[in-house]
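Trainee: Below are the sequence and a predicted model; questions follow.
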Amino acid sequence: MRWLIYTLIPAALLLILLYRLWFDDTGLVASNELQQKIEQLQQDNEVQQNQNRALMAEVRDLKTGNEILEEKAREDLGLIREGETFILFVDPAQK
């Protein structure tokens, strides 16, 4: 009977500790998942920072120069200068 107490209690405690080490909220599995989420968020942040840099450069150009304003007006609004001829090429509908 005594050997049962001396073996089962430590074995149960060991199993509880192993469970907490691997599967608890602070265990190894959860830590790996959090690390993967952190890496993904860092990649997403890098992409967003690159887009923000490009937008900030465009804002600076819009504030300082007229060429970018003219380019945006031509691209987005389809504006043309006086004396220019606008030609639109249309692909024929494919059958």
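Mentor: Okay, I see it. This structure is a prediction, so every number in the text was calculated from the model and none was measured.
Trainee: CA only for contacts and neighbour counts going forward, please
Mentor: OK.
Trainee: Excluding its own residues, what touches stretch 76-88? List them.
Mentor: 73-74 (C-alpha atoms under 8 Å, 6 or more residues apart in numbering).
Trainee: now do 6 Å
Mentor: With C-alpha atoms under 6 Å, 6 or more residues apart in numbering as the test, stretch 76-88 has contacts from residue 73.
Trainee: distance between the ends of that stretch?
Mentor: Using C-alpha to C-alpha, to the nearest Å, the end-to-end distance of stretch 76-88 comes out at 15 Å.
Trainee: distance between it and the chain's centre?
Mentor: A distance of 39 Å separates the centroid of the chain from that of stretch 76-88, by C-alpha atoms, centre = their mean, to the nearest Å.
Trainee: And stretch 86-95, by the same measure?
Mentor: The answer for stretch 86-95 is 38 Å, by C-alpha atoms, centre = their mean.
Trainee: Assign the spatially most central residue of the chain to helix, strand or coil.
Mentor: Among the residues of the chain, the one closest to the centroid is residue 44, at 2.1 Å (C-alpha atoms, centre = their mean). Here residue 44 is helix, with the state taken from DSSP: H, G, I helix; E, B strand; the rest coil.
Trainee: Comparison target below:
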Amino acid sequence: MRRRLVRGALGIVLVLAIVDGVFGDRGVFANMQQREVLSTLQTSIDDLHAQNAALTDDIRRLREDESAVEELAREELGLIKDGELLIILRDTPEQAAPGSSTPPTAARR
């Protein structure tokens, strides 16, 4: 009788240990979920490293290459050199792209 009780108790403990090993906080499923989270975070880190490298390269170019600063000023600020002539072409309503929601005058700077 006592042997049966001990075996039953050991069986219950074994089942609980297996259930905890599979479904518990440190179980198989939790481990799989943590690996997915780790993979997602690693991908984000890799993307951020690539962005950081691109921005570092942009900073280096802007510090070392005067033509890069000029190019950026022309594109972003619309600056021109002395003696240059700026010609702005505006679309007329019949030239606007079909289905375009922006007015032709707002489409270009």
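Mentor: Nice, I can see it. Values in this document were obtained by computation on a predicted structure and should not be read as measured data.
Trainee: Now do the residue nearest to the centre of structure 1 against residue 74 of structure 1, distance only.
Mentor: 32 Å.
Trainee: ditto for residue 59 of structure 1
Mentor: With C-alpha to C-alpha as the criterion, residue 59 of structure 1 and residue 74 of structure 1 are 17 Å apart.
Trainee: try residue 49 of structure 1
Mentor: The value you get for residue 49 of structure 1 to residue 74 of structure 1, if C-alpha to C-alpha is used, is 28 Å.
Trainee: cool, residue 45 of structure 1 as well?
Mentor: On the measure of C-alpha to C-alpha, residue 45 of structure 1 and residue 74 of structure 1 end up 32 Å apart.
Trainee: do the same with residue 58 of structure 1
Mentor: From residue 58 of structure 1 to residue 74 of structure 1 the distance is 16 Å (C-alpha to C-alpha).
Trainee: One more: residue 27 of structure 1?
Mentor: The value you get for residue 27 of structure 1 to residue 74 of structure 1, if C-alpha to C-alpha is used, is 58 Å.
Trainee: Then residue 64 of structure 1?
Mentor: 18 Å.
Trainee: Which helix or which strand is home to residue 52 of structure 2?
Mentor: helix 28-64 (DSSP states H and E).
Trainee: Next: residue 85 of structure 1.
Mentor: Secondary-structure assignment from DSSP H and E places residue 85 of structure 1 in no helical or strand segment.
Trainee: What range does the helix or strand residue 76 of structure 2 falls within cover in structure 1?
Mentor: According to DSSP H and E, residue 76 of structure 2 maps onto helix 66-77. Alignment of helix 66-77 of structure 2 against structure 1: residues 66-77, by TM-score structural alignment.
Trainee: which parts of the matching stretch are buried?
Mentor: By 16 or more other C-alpha atoms under 10 Å, the buried positions in stretch 66-77 of structure 1 come out as residue 68.
Trainee: now it, how far from the centre of its chain.
Mentor: For stretch 66-77 of structure 1, the distance to the chain centre is 30 Å (C-alpha atoms, centre = their mean).
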